[in-house]
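Enquirer: Pasting a predicted model and its sequence here:
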Amino acid sequence: MSSFTFVHAADLHLDSPLLGLAGKSSDYAARVEAASREAFDNLIKLAIDGQCRFMLLAGDIFDGDLRNFQTGLYFIEGMRRLGAAGINVYMVLGNHDSENRFAEKLSLTDNVHVFPKAKPATHLIEDLGVAIHGQSFPRPDVSEDLARGYPPALSGAFNIGVLHTACAGSEGHHARYAPCTPEQLANHGYDYWALGHVHAHAILSEYPHIVYPGNLQGRHPRETGPKGAVLVTVDEGRLAGLEHRALDVVRWATLRVDASGVEEERDLLDLIRTELAACLVDAGGRPVALRLSIVGTSPLHARMILGRSRFRDDIETLLATLSHDIWLEKLKLETQPPAATEAIDPTVAGRLDRELVRLSKDKALDAVLESRLVEIRAKLPAGAHADAFIEQMRAEMPERAATLARSLVSEADHAPD
């Protein structure tokens, strides 16, 4: 056996639509959507510059509803560039690829090997002594354990399994497709499991290595932190190095700032500026989509709640003074008023605020909300994006209703006589 390097990536979701983002900022939505292609270009460059012998793609290259055939052509062009550099690609189709109406119609270049849907298959790279095993999803909703049908390890070879799966303990919010367990995979006899489906980078086991590279580009606020692929080095039949390389173009970040004890808004803005510094360093110069939460028990609570729009404008102004490209995706005010203040606040605004909090938690409101959501859902097309939209509305509507009521009272309070 010789020494060689390969790259393992998954969940490219090229040109994936971004739920709700266009309604908040069409400019940023366009930038993030374009970022999936730029991250893909970074992946191709990594493989070529790193002189990789091959690339593994563990599913969900495309999104479930590929809206533009040009997306497929863009992928083919990337594969052609790899072929020109002598790099073969071994890929499985994931749940999104299997429901995609264009994926199977693409004429891929000769260096791309797609594993079949009917049963697992093996590709042998003889000069490297590598055996790569895999199976594509035969349909979007695979509930059976595909890994159990993978062939035994080939003796004397470095064995790799390429699998799109929700491995037990790592599923998170992802659907439990092709379920398996880390123990099961570790006992299968392979040297490396190249997994896909879960969008967070994770190493579930070492020797044998069971690895999720995560997706290439974060698409929404749950997908924070560096996103990219894994560069793997093998020396004389043993894994000698594994490095996660950040390839994302836009970075999503969540920041929680504790406003406890802060009495002046200018001091709170200074605190936000200070705590944002670490996020900006981590982003490495990339544009940042920021979800900011203000928490803690603060004397500023009522002022921020009643003047939410003005406070957001102040934060936007703060971000504009920084040298980094930052977009405030969402501001969440999760503070609490000091107990003493709440007890002695006899004003109309104080009593109203407490009543709004009580109503937002009322079970009767939940029933009304659910009935309205059922009506809305019946008018939407079937699909995961519609389900996600309903979940987002379910989570945000009580807070939005309370915020609207507060803002109306605030406007009435400041209206001229």
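Expert: Cool, the structure landed.

Enquirer: switch to C-alpha atoms for all contacts and neighbour counts from now on
Expert: OK.

Enquirer: and Val409, how far is that from Pro299?
Expert: Distance from Val409 to Pro299, counting by C-alpha to C-alpha, to the nearest Å: 20 Å.

Enquirer: I should have written Val234 there, sorry.
Expert: 58 Å.

Enquirer: So these two - more neighbours on which side?
Expert: Comparing Val234 with Pro299 by other C-alpha atoms under 10 Å, the one with more neighbours is Pro299, at 21 against 17.

Enquirer: Next, the contact list for the more buried one, please.
Expert: Contacts of Pro299 were listed using C-alpha atoms under 8 Å, 6 or more residues apart in numbering, and they are Gly261, Val262, Glu263, Pro337, Pro338, Thr341.

Enquirer: take the one below as the second:
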Amino acid sequence: MACMDEFRFLHAADLHLDSPLLGLTEKSGDYARLVADASRRAFSDMVSLAVESGCRFVVLAGDVFDGDLRDTQCGLFFINGMARLQAAGIRVFMILGNHDAENRFAKHLRVTDNVHLFATSGAETCVMEDLGVAVHGHSFARRDVRDNIARQYPPPVPGLFNIGILHTACQGREGHESYAPCTVEQLVNHGYQYWALGHVHTREILHENPYVVYAGNLQGRHAREAGPKGASLVTVRGGEVLTVEHRVLDAVRWACEAVDLNAATTYAEMGSRIRAASLDLVARAQGRPVALRLELVGATPLHASLIRDAHELQLEVEAILASVSDHIWLERLRVHTTAPARPEVLDPSTGGRIAADIRSAATPEALQAELDTILTTILDRMPAHTRTEEMRAAILHDVPARARDLALSLVENPEAGDNAHQ
């Protein structure tokens, strides 16, 4: 038995079907309906891609569902997708990831005959004799898998193309729980030709020959998952990987964009820069709706009015985006501009003395102790997974500076906002 001369398969992971797109829940009803089924549309396009590309099989590397199943229709939707693949003669090999493991439905999924769900009791092997391919997998039995389960995977089947499907935080990944930890070296030395990894939502090829690949997720779920999302289309020839192509499948595109307002003196100039950046984002999204997290940066005379007139700024930016496209929405606006540097000049006026007092008082040392006490009280009431030292440090750094800038804007140049709009 030998590997077929040439074939294709699709590697996908972290479908998170019916996962809400976080940060968009308060948008308009039309927009809410547009994004509500983004994960389903991405999944449907994945099935279409497998059929149209002539794939012989599909591997799903965990987290098909998003935690506990809220709606059994989601399970039926997935089964219908598997039936479409079966009708095209495409087999499916899937494992349960950490989210699937807490899903009461996933373990008892009665899917079509073309689907093999790997066991939770240990690693096992499926051989496709017609292709000369051996697929190895191990499902999560529980959410919190901290063991190096890759060590349990069987040795490669001699003379076949061996694929390992593994849900793992390989060598640790920032922002992801350290589930099923392992190393790239361990996987490379195991003897398989391709490792199809899941759990990390960013596409990454960790190693070539043999290939160790994170396909990333099909659909970004929040602004930290920005950019194109999709699956990996793999072509095998003569028992070796010929190509690993990233195919974009996301239905809604998340984007994080920093617009530099350095030296901008009017809102019209600011609008021109935001519009140019937005037009570029819309073009790159290729017709997909865009959820934009916008950050304004740079040293600008507008700084005081931007932080003082937050509501007006929000409306201004939303109007600019509406002029660019009906399908770009502002998920969040952050103002991280600064005032232009200027020489220190002694100002004997009342306003000048107040400004000097603000500068001397609004130092991290003066406010940090009180702010730290307030933060401790707030963070203690938040869910454990949201309490991070990074969050605390960012607040302790930003709040004193923003309070100082706002106070100075009111004292030093109360009419700056009116002039900037001209």
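Expert: Thanks, I have the structure now. Predicted model, so just to flag it, every value in this text is computed and none were measured.

Enquirer: Arg151 of the second structure corresponds to which position in the first structure?
Expert: Taking TM-score structural alignment, Arg151 of the second structure has Arg148 as its aligned residue in the first structure.

Enquirer: Let me see the ranges of the helices in the first structure.
Expert: 21-24, 26-49, 69-84, 95-98, 182-186, 265-283, 301-306, 308-320, 339-344, 348-360, 363-378, 384-414 (DSSP state H).

Enquirer: Which strands and helices lie in contact with the longest one?
Expert: Under the contact criterion of 3 or more C-alpha pairs under 8 Å, 6 or more residues apart in numbering; DSSP states H and E, the helices and strands touching helix 384-414 of the first structure comprise helix 301-306, helix 348-360, helix 363-378.

Enquirer: Ala131 of the first structure is nearest to which of these?
Expert: Nearest of those to Ala131 of the first structure, taken as C-alpha to C-alpha: helix 363-378 at 47.1 Å.

Enquirer: list the helices and strands that closest one packs on?
Expert: On a contact count with 3+ C-alpha pairs under 8 Å, 6+ apart, helix 363-378 of the first structure meets helix 384-414.

Enquirer: In the helix it packs on, which residues are buried?
Expert: For helix 384-414 of the first structure, burial by neighbour count (16 or more other C-alpha atoms under 10 Å) applies to His385, Ala386, Ile390, Pro398, Glu399, Ala402, Thr403, Ala405, Arg406, Ser407, Val409.

Enquirer: And Glu77 of the first structure, how far from Phe102 of the first structure?
Expert: Taking C-alpha to C-alpha, one finds Glu77 of the first structure at 16 Å from Phe102 of the first structure.

Enquirer: Compare the two (neighbour count), which wins?
Expert: Just comparing Glu77 of the first structure and Phe102: by other C-alpha under 10 Å the higher neighbour count belongs to Phe102, 18 against 13.

Enquirer: hang on, the earlier thing: just the helices of the first structure: most buried one?
Expert: The highest mean neighbour count among the helices of the first structure, using mean count of other C-alpha atoms under 10 Å, belongs to helix 95-98: a mean of 25.

Enquirer: And that one, how far out from the chain middle?
Expert: A distance of 17 Å separates the centroid of the chain from that of helix 95-98 of the first structure, by C-alpha atoms, centre = their mean, to the nearest Å.

Enquirer: counterpart of that helix in the second structure, which residues?
Expert: The aligned range for helix 95-98 of the first structure in the second structure is 98-101, by TM-score structural alignment.

Enquirer: what does that stretch rub up against?
Expert: So stretch 98-101 of the second structure is in contact with 62-68, 106-107, 140-145, 179, going by C-alpha under 8 Å, 6+ apart.

Enquirer: wait, which of the residues you listed is closest to Pro20 of the second structure?
Expert: Of all those, the one sitting nearest Pro20 of the second structure is Asp66; the distance, using C-alpha to C-alpha, is 9.1 Å.

Enquirer: what do we get in the first structure for the closest one?
Expert: Match for Asp66 of the second structure (TM-score structural alignment): Asp63.

Enquirer: Quick check: its match vs Leu195 of the first structure, distance?
Expert: On the measure of C-alpha to C-alpha, Asp63 of the first structure and Leu195 of the first structure end up 18 Å apart.

Enquirer: and the two? which has more neighbours close in?
Expert: For Asp63 of the first structure versus Leu195, the count of surrounding residues by other C-alpha under 10 Å is larger for Leu195: 28 against 22.

Enquirer: quick one: the alignment partner in the second structure of the more buried one from Met94 of the second structure, how far?
Expert: Matched to the second structure by TM-score structural alignment, Leu195 of the first structure sits across from Leu197. Separation of Leu197 of the second structure from Met94 of the second structure (C-alpha to C-alpha) stands at 11 Å.

Enquirer: overlap in contacts of these two?
Expert: Common neighbours of Leu197 of the second structure and Met94 are listed as Ala61, Ile165 (criterion: C-alpha under 8 Å, 6+ apart).

Enquirer: The match of helix 95-98 of the first structure against the first structure, how far on average?
Expert: On superposition with the first structure, the mean distance recorded for stretch 98-101 of the second structure (mean C-alpha distance after the TM-score superposition for the first structure) is 0.3 Å.

Enquirer: so stretch 296-306 of the second structure aligns onto which residues of the first structure?
Expert: Under TM-score structural alignment, stretch 296-306 of the second structure corresponds to residues 294-304 of the first structure.

Enquirer: circling back to that earlier point, how many other residues sit next to the match of Arg151 of the second structure?
Expert: Arg148 of the first structure: 14 surrounding residues under other C-alpha under 10 Å.

Enquirer: Spatially, and excluding backbone neighbours, which residue is closest to the counterpart of Glu264 of the first structure in the second structure.
Expert: Structural alignment (TM-score structural alignment) places Glu264 of the first structure against Thr266 in the second structure. The spatially closest residue to Thr266 of the second structure, leaving aside those adjacent along the chain, is Ala420, at 4.6 Å (C-alpha to C-alpha, 6 or more residues apart in numbering).
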